[in-house]
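*Asks:* quick one, what's the 3D model for this:
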Amino acid sequence: MIKTDKIAIVILNWNGRDMMRQFLPSVVKHSKDEGCVIVADNGSTDGSLDMLKEEFPEVELLPLPQNYGFAEGYNKALDLVEAPYYLLLNSDVEVPEGWLRPMLDYMEQHPEVAACQPKLLSQKNKQYFEYAGAAGGFMDRYGYPFCRGRIFADVERDEGQYDTTAHLLWATGAALMVRSKDWKESGGLDGRFFAHMEEIDLCWRLRSRGRGIVCVPQSVAYHVGGASLAAGNPRKTFLNFRNNLLMLYKNLPADELKPVMRVRKWLDMVAAFKFLITGDVANFKAVYKARREFRRMLPDFEKDRQHNLQLAVDGGHGLPERIDQSLLLLYYAKGIKRFSALHF
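*Replies:* Now for the predicted structure:
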C-alpha cells in the first residue's frame, strides 16, 4: 500500500519502457511539490521495471502480475494507493512547470466537482489540441463523443479560444484528476471495457449522480496519443464500438434507451458499409464483431444499468453536456467542424 497526502500521479505502463524514458522526467521534475509519482506496471516484458529502478529511483513502483488492460489495471493499482486525489496519466504525456497547481486549487475550492483535466495539446505539434481530450469532452444524443477543440478527426489550433474553465460530460483518461472518494464511491473504471471509453463511462456516471466534471485550461499537458493502438487498428475499432454501446446501455435514461439504440444500429451499419466499400475488410468485421459481442454481454450489465438509474439525479436527464442532436448530421450535412460553431 502506498500512502501519500499529495496527488497520487499514477502512470499505468505496459511495455512502454522507451516511452517512459522519454516523458517521465518531465512528470517527475514538475510534479514533486504537489504530487507523488507512481508507475503501476501491467506485467511488462520489456524490462520496464528494471529501467525504472535504475533510472528513476524516486518513483514508486506497483508491479501487477499480468496485463489487466487500461481499465482494470487502474482499478487494481488504485486499490493499493491512498491519497486525497488520483491523477491517471498516460505514459506518453509531457508536462510543463506548474501544470498541477491550477487543477489542485480548483478542486480544493469546488467540492462539488469530482474530476477535472488539463488543457490537452499535441506533443508533436504543441500549437494544436490533442485528439484524446483537447479542452474537455461532450457527447451527442447517439453516443458520439467530441471535445472543445476537436470534432471527429478535425482538431483545432489552440488560439486561446477555450481558455475558460468549462463543465464537461467527460474528462480525458490521458490526464484525469479525480477525488479518491468519488472514485471509490463510483466503483472506478469498468474493467470489462478493457480499454477505450472507460473514462467516459466513469464520468457519465459521476455526472448523472450530480457531481461535476471540468476542464481547467490553466493546467496544460502535451499528449502523443495512439501509443497503445493506432487509429484504424481493427482492435481499436472493435473496442470503441463495443464499449460505446455498453456505455450507452449502462447510462441512458429509460425513455431514451430504445430510440437511441435503434438509430445506433443503423448508424453502425453505415459505418461498417463505409469500411467495406473502401476495402477495409478488417474494420468492417470489427464493427460487426463489436455489435455481436455487445449483445452477448448485455445480461452482465443489467444490474449495472439499474444501479446507475437508481443513483442518477432525475433519472439521468438534464445533462447539458449531452446535446440532443446528431453530431454526424451537424458535421456532414451542416458542415460544423469546430466546437465553437455548436449551439447547445
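*Asks:* from here on, just use CA atoms for contacts and neighbour counts.
*Replies:* OK.
*Asks:* residue ranges for the helices of the stretch 1-150 of the chain, please.
*Replies:* 17-29, 48-55, 69-78, 101-109 (DSSP state H, counting those that start in this stretch).
*Asks:* give the other helices and strands that the second one contacts.
*Replies:* It refers to helix 48-55. Contacts defined by 3 or more C-alpha pairs under 8 Å, 6 or more residues apart in numbering; DSSP states H and E place helix 48-55 against no helix or strand at all.
*Asks:* was I right about Leu202 contacting Gly191?
*Replies:* No: using C-alpha atoms under 8 Å as the test, Leu202 is too far from Gly191 to be in contact (11.0 Å).
*Asks:* comparing those two, which residue is more hemmed in?
*Replies:* Using other C-alpha atoms under 10 Å, the more surrounded residue of Leu202 and Gly191 is Leu202, with 22 against 17.
*Asks:* and this one, please, so the two structures can be compared:
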Amino acid sequence: MTDYPLVSIIAINFNQLRVTIEFLQSVSKISYPNYEVIIVDNASKEDTSALLKQQFPEFIFIRSEENLGFAGGNNLGIRKAKGEYFMLLNNDTEVETGFLEPLVEAMQANPKIGMVGSKVRFFDSPETIQYAGATPMTKYTATSHFIGHNQKDEGQYDQQTITPFVSGAAMMTSRSVCKKVGLMAGFFFLYYEELDWQERIRKAGYEIHYIPQSLVFHKESISVGKNSPLQAYWKSRNRLLLIRRNYNQFNVFISFLFLTFISYPYHLLKYIARRDLVSIKVHSIALGWHYFNAFNMKRIHQNDYL
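*Replies:* Model (predicted):
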C-alpha cells in the first residue's frame, strides 16, 4: 500500500476493564500507520476512562452517562471519529498486526464495496473458525449461518467473496457509506442491529465482502454472558424487528404466525418444564412488544444518521 487513509477503530467498554486493556494492547501493535482508537464507555459502574487514558495516552476515551447498547455506543464513537473509514471491533477481540491493511485495500480497490469484514477465529481455540462468510438470511425466521463455523482453519475459506453479512465483531465501512445509508438503528440496542445495517447498505446498491487476509480472534459472549436473560430478550425482540424493517408484508405476516404459534409455544413449554420463570417473562415481553407496536411504523423504521 502507498496510500494510508485515516482509519478510526471503535470499540465499546461496559464493565470490562481487563478485557478492554487486552484489546487496546492488541490494537496498539498493529502495522497500519494511520489510525485512531476510540473507546466508548457505555455507563460502566466505574468510570475507568482516566485509568485507561493514563495507560494509553494516544487513544481517545468517551464516556456515555447512559448505556446506549452496541448500536448507540458505536454510533457515538462514529460521530466523534475523524477517519475516512470506521473499523468497528468488539472489545472482546484481539487482532493480528496486519489485519487492517487488507480491509482498506479492498474498499479502496472497489467503490461498489460498502462494508468489509475479517475472518474471525475463536480466541480460546485459535485454529477454529467462528466466521468465514455467511449464508443468506431466511426471510421468515431471520436466521443465517456463519460459513466455516467450528471448522479447523486449513485455508479452505481463504478467497475474498461477496457475502450477505460480515461478523459484527469485526466490520469496517466508510464515512461516505454512512452519510448515504445512515448509522445503526440505535433502538435495536443489542443484537441484529449490524444485520439490519448491512441489509440497508446492500439495498443502497453496495456489496459486502468477506476478507480472509484480515484475521481477528473473538472471546465470544463475554460482554453479556452466555444464555443470559439480557441476551435472550434482545435476540427475541430484534429477530422479528429485523424482518419488519427489511422484508415485505407477506414475510412479516408469516413470521408473526411462526413466532406466535410455533416458536413461542415451543419455548414456553421448555421453560415451564424447567420452571424457568425468568425466560418465560423475557420471551413474553419480547413478543408482546411487537403486538403493542403492531401499527407503529414510525417507531419500527426509525434510524440514526451521521
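*Asks:* work out the TM-score between the chains.
*Replies:* Scored against TM-score structural alignment, normalised by the length of structure 2, the superposed chains reach a TM-score of 0.89; 297 aligned residues with a C-alpha RMSD of 2.2 Å.
*Asks:* before we move on, back to that, hey, which of the helices of the stretch 1-150 of structure 1 is tucked in deepest?
*Replies:* helix 69-78 (a mean of 21; mean count of other C-alpha atoms under 10 Å).
*Asks:* after superposing, tell me the mean distance of that one to structure 2.
*Replies:* Following the fit onto structure 2, the mean deviation recorded for helix 69-78 of structure 1 is 1.5 Å by mean C-alpha distance after the TM-score superposition for structure 1.
*Asks:* ok, residues contacting that helix?
*Replies:* Outside helix 69-78 of structure 1, the residues that touch it by C-alpha atoms under 8 Å, 6 or more residues apart in numbering are 12, 40, 42, 62, 64, 67, 88, 188-195, 198.
*Asks:* recalculate using a threshold of 7 Å.
*Replies:* For helix 69-78 of structure 1, contacts defined as C-alpha atoms under 7 Å, 6 or more residues apart in numbering pick out 12, 40, 42, 62, 188-191, 193-195, 198.
*Asks:* show me how far the longest strand along structure 2 is from its chain's centre.
*Replies:* Secondary structure of structure 2 read by DSSP state E shows that its longest strand is strand 207-218. The chain centroid and the centroid of strand 207-218 of structure 2 are separated by 13 Å under C-alpha atoms, centre = their mean, to the nearest Å.
*Asks:* how far does the very next helix or strand once past that strand sit from its chain's centre?
*Replies:* Using DSSP states H and E, the helix or strand that directly follows strand 207-218 of structure 2 along the chain is helix 229-246. Here the centre of mass of C-alpha atoms in helix 229-246 of structure 2, compared against the chain's by C-alpha atoms, centre = their mean, lies 14 Å away.
*Asks:* and helix 229-246 of structure 2 against structure 1, how far off on average?
*Replies:* The superposed helix 229-246 of structure 2 is, by mean C-alpha distance after the TM-score superposition for structure 1, a mean 0.6 Å from where its aligned residues fall in structure 1.
*Asks:* spatially central residue in structure 1, please.
*Replies:* Central residue check for structure 1 by C-alpha atoms, centre = their mean: the C-alpha nearest the mean position is that of Gly173, 3.1 Å away.
*Asks:* which non-adjacent residue is nearest it?
*Replies:* Counting by C-alpha to C-alpha, 6 or more residues apart in numbering, the nearest residue to Gly173 of structure 1 once its immediate chain neighbours are dropped is Glu199, at 5.5 Å.
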